[in-house]
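Asks: Sharing a sequence plus its predicted fold:
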Amino acid sequence: KNLVDIILTNNGYRVVNLGIKQTVENILSAFEEHKADAIGMSGLLVKSTLVMKENLELMTERGLSVPVVLGGAALNRRYVEEDLKSLYRGTLFYARDAFDGLHIMDALKGGASEATQDAKASAAKAAAASTAQNDSAQDDAEELVGEDAKHGVRRHARTRAARAAAGDTSDTTRSDVNPNAPIPRAPFYGSRVVADVPLEDVFAFVNETALFKGQWQFKQGKRSAEEYRALVAEKVRPVYDELKERSKREGLLTPRVTYGYFPAQSEGNDLIVYHDDERTERVRFTFPRQTAGRRLCLADFFASRESGRVDVVAFHLVTVGRRASEYAHELFRSDNYADYLYFHGLSVESAEALAELWHKRIREELGLAGRDAKELNKLFHQGYQGSRFSFGYPACPNLEDQTKLFELLDPARIGVELSEEFQLVPEQSTSAIVVHHEEAKYFSID
C-alpha cells in the first residue's frame, strides 16, 4: 500500500493514505472530503478479501459508482473479475502491483472524470501490458513470494478459500489420513521465550526470491537468466548486504520467539489442546473440511480422542520487534522512499526467515529434521515433514483463533499484541501451528 502511495505521488497524483484497518465509513468519508477520483483497497489476508466484498456491496446499496482499484497479496485478477465485479455497480479494477495501479489511474484520468468504457478498456490493457512487462511467464508459473512462499499456496488457491469464507465445519466425517501415524515425543509441555536469536542465523533463512522479486520488485522480466544474475550481483546484493549490516549495527531488527508443545487430540473437526495433565481441556480449535477430493481437515492429522492416544501439537510466534516498524515509518514519513522500500521488505522477509528458522528448530526437537531437504529452496517448498499453518489461510481461515494461540503462548512477553482485527502487532511478526503428521501438506478448502 505504501509503495502505491510512493509510485503515484512521484507521478503527480495526490494520494490520501488512510493507513491500515480502515472501516468503509472512514474510506467513504475521506473520499467525499477530498473529492477523490478513485478509491483503492489492499488486502494481505483472506479475511481482507471478505471485507472488500462487504465494502463493495455496501457501496452498491448506497448507489455509489466511483472507480475502485483492488490489490494486495490476498487477491488475483480472476477473483476480482469473476467474483467481485458482479457485486459492484461502478468500475472495478485489479492492480497486480503498484505499477498496475499507476497505469490504471493514468487511463482513468486520460478522459472524463467518470470512468467510461474506453477508460476501462485502456486501463485493463495497460494493466495487462504492465504484467507482461514486469513478470515473465516463468515468474507467474513458478514463483512463490511473500506470504505465499510461507504457505506454499498460489494466489488463486487463497482466493478460492475466500469465496468459501470459513469453510464447511458441519461435516465431521474423517478423511483417509492415516490415523495411526507415529507420535513424536514432546521435549517439554508449555511455552518458552527465546530472546537471543542471532541475526546471522535469521538472515541465513531469508527467501531471496521473495525479497528481491516480491518485496523489492527486481524482477527478471525480459532479461535473460544471465542478465538477471548480473543485475542481482551488481545492484541488488550490495544493497542487501549493507542493509543487513546496518540492521545488526543499529539494532533495527530484534528477533524474539515464543513457542511451545501441548498434548492434543482430535474430535470430529476439532483439535482439543489439553493442559499438562493430558486430560483437562485448555482450548479447542474448529477447522473447516474440504467438500470434495480427500475431504481433508487439519484435525484429521492428530490422533482422535476415541483412539485413546494422546498426540502433540506445536505452536510458535516470532517477531523482529517494534523497532522495525518504527524505523520503517520514520523512513516513509521523511520521504526516504527507496530506503523505506528496502528496509520494510527486509524486515518482513526477516520475520518470515525467523519463522522458517524456528520451524526447523521445532522439527529438530520433535526428531523430524532427518527428513529435511538439504537445499534451502526446497525447504521453502515443504521439503520436510511437519508443516506449519497460519491462521487466515485456507486450512485454518479463522483469524479469531489467534486469541487461543495467544492464550497458549502469551506473546506479550516478546512485545507482540493482537489488534481488534486479530492481526499481529508489530506487523513484522507471524504465528503458526505445526503439524507433525507425515501426510500434512498445504491444501485449500473448496
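Replies: Right, received. Where do you want to start?
Asks: C-alpha from now on. contacts and neighbour counts both.
Replies: Fine.
Asks: Which strand in this structure has the most residues?
Replies: strand 256-267 (DSSP state E).
Asks: now for that one, which elements pack on it?
Replies: When contacts are defined as 3 or more CA pairs under 8 Å, 6 or more residues apart in numbering; DSSP states H and E, strand 256-267 packs onto strand 190-194, strand 270-274, strand 311-319, helix 402-409.
Asks: shouldn't A264 be in contact with D270?
Replies: No - assessed by CA atoms under 8 Å, A264 is found out of contact with D270, at 10.3 Å.
Asks: Going by how many neighbours each has, rank the two and give me the top one.
Replies: A264 (27 against 21; other CA atoms under 10 Å).
Asks: What is the neighbour count of the closest residue to that one other than its chain neighbours?
Replies: Once flanking residues are discounted, A264 sits nearest to V273: 4.5 Å by CA to CA, 6 or more residues apart in numbering. Using other CA under 10 Å, V273 is surrounded by 25 other residues.
Asks: Please compare the first structure with the one that follows:
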Amino acid sequence: VILGGAALTRAYVEQDLHEIYEGEVRYARDAFEGLRLMDALIAVKRGVPGAALPELKQRRVPKRETAVLDVEEPQDGARSDVSVTNPVPTPPFWGSRVVKGIQLKEYAPWLDEGALFKGQWGLKEPQLIDTEARPRLRHWLGRLQTGRLLEAAVVHGYFPCVSKGDDLIILDEDGSERTRFTFPRQQRGRRLCLADFFRPEESGETDVVGLQVVTVGSRIGGETAQLFEANAYRDYLELHGLSVQLAEALAEYWHARVRTELGIATAEPAALDGMFRTEYQGCRYSLGYPACPDLEDRAKIAELLRPERIGVVLSEEFQLHPEQSTDAIVLHHPEAGYFNAGRRRA
C-alpha cells in the first residue's frame, strides 16, 4: 500500500500505520516517488540482485501516547479574539449562479508553476525549469486548447449567515436556519475557529459567506485515462498534474473575482507569489484541510450550490467528480488566514 496526500506524514505512515498493517505500507510524497517505489517493488519480486525497498522512516522525536491536540474542551467555551466590528460587505446577489465557458486565457495566468513543476512533475533542479518544464507546459497547454479538452465552469454564491459557538449557521431568506457547519477550534493559542470570522448570532447582525465549486471538466480526465491505458505514464503524470493545478488556478482566479464583487480587493498584491501567499483580504478554505476537515460538509455545499449544473457530483465517500474540481468556503474577514485546528474527542 502506498499512501500520500496533505493529511499524512512519512513518519505517521511508515511508523504508526506500518505497526498495525500486516502487509507493506510506504509513504510517497508525489506520484514520481510512487513510481520509484513500484520500480523497487517489482525489482524485489523479480529477484534482481541488490534490489530492496527503501528503509522505513524513523521518528526523530518519540511518539507521544496522547496527541497534543487531543485534549478536553475548556468548560468556559471561550472564543478567540477575532474582531466582530469589521464591516460586512454587501454581495452583488443572494443565492447561487452558474458560469460556463471560461476561457483558458482567463485563469492560466493563475497557474502555480512551482507547485506544478516541483510538486506534480518532480522537477526539483532549477536548470530544468527553462530547458524542460516550460517547453512541456507550452506543449500541454496547446494540446488542451486544440483538443478542446477543457470545460471550465463555476457555480458560486453568497448566503446570509451568523455564528454560534463553533457553528456557522446559513440562513434562509426569512432568517430561519437553512443548514449549519460545525468547525474544530484550536485548543491553545488564539483558539481560532472558522465560525469566529462571522458575526455572532447575539449581535443581531447578519453576515455573508461565499461558497464556490469549480471544475475544468471531465474531458481531460478521459484523456489522462487513455494515456494511462496506453502505458504512456510520463505523459499521464504530466497531464494529470497539470489538470489538477489548472483546477486550482481556476479556483484562485474565481476567488479574486469574489473579492472584487464583495468590494474587498482594494489592496491586492502586485505579484502572483503574493496571491499564493494570500496577501489579500479574506481567505478560501477547501474542505478536508485543518480548519474545515469534515468532507461530509461537501454534501451541505452541494445542497446549497447544486454543482451538478456544471457536471460535478459527489461520490459516496464525499469526493468530487470529476477529480479536477475543487470546492471552498470563502471568508471576507480581514483576519482570516490558514491555521491548524484539532478535533475534539468524542
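Replies: Cool, the structure landed. The structure displayed is predicted, hence computed values, not measured ones.
Asks: Over which residues of structure 2 does the longest strand of structure 1 lie when aligned?
Replies: On structure 2, the counterpart of strand 256-267 of structure 1 by TM-score structural alignment is residues 153-164.
Asks: Run through who's touching that stretch.
Replies: With contact meaning CA atoms under 8 Å, 6 or more residues apart in numbering, stretch 153-164 of structure 2 is reached by 91, 93-102, 168-172, 195-196, 198-201, 205-217, 305-307, 309-310.
Asks: Kindly report the same for stretch 173-187 of structure 2.
Replies: Here stretch 173-187 of structure 2 makes contact (CA under 8 Å, 6+ apart) with 69, 71, 73, 166-172, 191-195, 291-293, 297, 300, 340-344.
Asks: and with 6 Å instead?
Replies: The contact list for stretch 173-187 of structure 2 (CA atoms under 6 Å, 6 or more residues apart in numbering) reads 166-172, 191-193, 292, 341-343.
Asks: for stretch 88-96 of structure 2, same thing?
Replies: With CA under 6 Å, 6+ apart, stretch 88-96 of structure 2 has contacts from 156-159, 262, 305.
Asks: Just flag the most distant two among these.
Replies: Farthest-apart pair in these is L262 and L305; separation 18.4 Å (CA to CA).
Asks: circling back: mean distance of the match of strand 256-267 of structure 1 to its aligned residues in structure 1, please.
Replies: Aligned to structure 1 and superposed, stretch 153-164 of structure 2 gives a mean residue distance of 0.4 Å (mean CA distance after the TM-score superposition for structure 1).
Asks: Quick check: closest non-adjacent residue to H103 of structure 1.
Replies: Nearest non-adjacent residue to H103 of structure 1 (CA to CA, 6+ apart): A126, at 5.7 Å.
Asks: List the buried residues in the host helix or strand of that neighbour.
Replies: Per DSSP states H and E: A126 of structure 1 is located in helix 117-134. Within helix 117-134 of structure 1, the residues that count as buried by 16 or more other CA atoms under 10 Å are 119-120, 122-124, 126-127, 130-131, 134.
Asks: Can you lay out those residues as JSON lines showing distance to Q428 of structure 1?
Replies: Shown next, in JSON lines, are the buried residues of helix 117-134 of structure 1 (distance: CA to CA, whole Å):
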{"residue": "A119", "distance to Q428 of structure 1": "38"}
{"residue": "K120", "distance to Q428 of structure 1": "36"}
{"residue": "S122", "distance to Q428 of structure 1": "37"}
{"residue": "A123", "distance to Q428 of structure 1": "33"}
{"residue": "A124", "distance to Q428 of structure 1": "33"}
{"residue": "A126", "distance to Q428 of structure 1": "33"}
{"residue": "A127", "distance to Q428 of structure 1": "30"}
{"residue": "S130", "distance to Q428 of structure 1": "29"}
{"residue": "T131", "distance to Q428 of structure 1": "28"}
{"residue": "N134", "distance to Q428 of structure 1": "27"}
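Asks: can you tell me the helix or strand for R388 of structure 1?
Replies: strand 387-389.
Asks: When L262 and L305 of structure 2 are compared, which one has more neighbours?
Replies: Taking neighbours as other CA under 10 Å, L262 of structure 2 and L305 compare with L305 leading, 21 against 18.
Asks: The more buried one matches what in structure 1?
Replies: Superposed on structure 1 with TM-score structural alignment, L305 of structure 2 falls opposite L409.
Asks: what's that match in contact with, if anything?
Replies: Here L409 of structure 1 is in contact with S191 (CA under 6 Å, 6+ apart).
Asks: what do you get if the cut-off is 10 Å, keeping everything else the same?
Replies: Counting by CA atoms under 10 Å, 6 or more residues apart in numbering, L409 of structure 1 makes contact with 190-193, 257-261, 315-317.
Asks: Same check on G222 of structure 2?
Replies: G222 of structure 2 sits in contact with 149, 228, 322, where contact means CA under 10 Å, 6+ apart.
Asks: Can you flag the buried ones in those?
Replies: Of the contacts of G222 of structure 2, these count as buried by 16+ other CA under 10 Å: 149, 322.
Asks: can you redo the contacts of G222 of structure 2 as a markdown table with distance to G77 of structure 2 and secondary structure?
Replies: Formatted as a markdown table, the contacts of G222 of structure 2 follow (distance: CA to CA, whole Å; DSSP: H, G, I helix; E, B strand; the rest coil):
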| residue | distance to G77 of structure 2 | secondary structure |
| --- | --- | --- |
| L149 | 51 | coil |
| F228 | 52 | helix |
| P322 | 40 | coil |
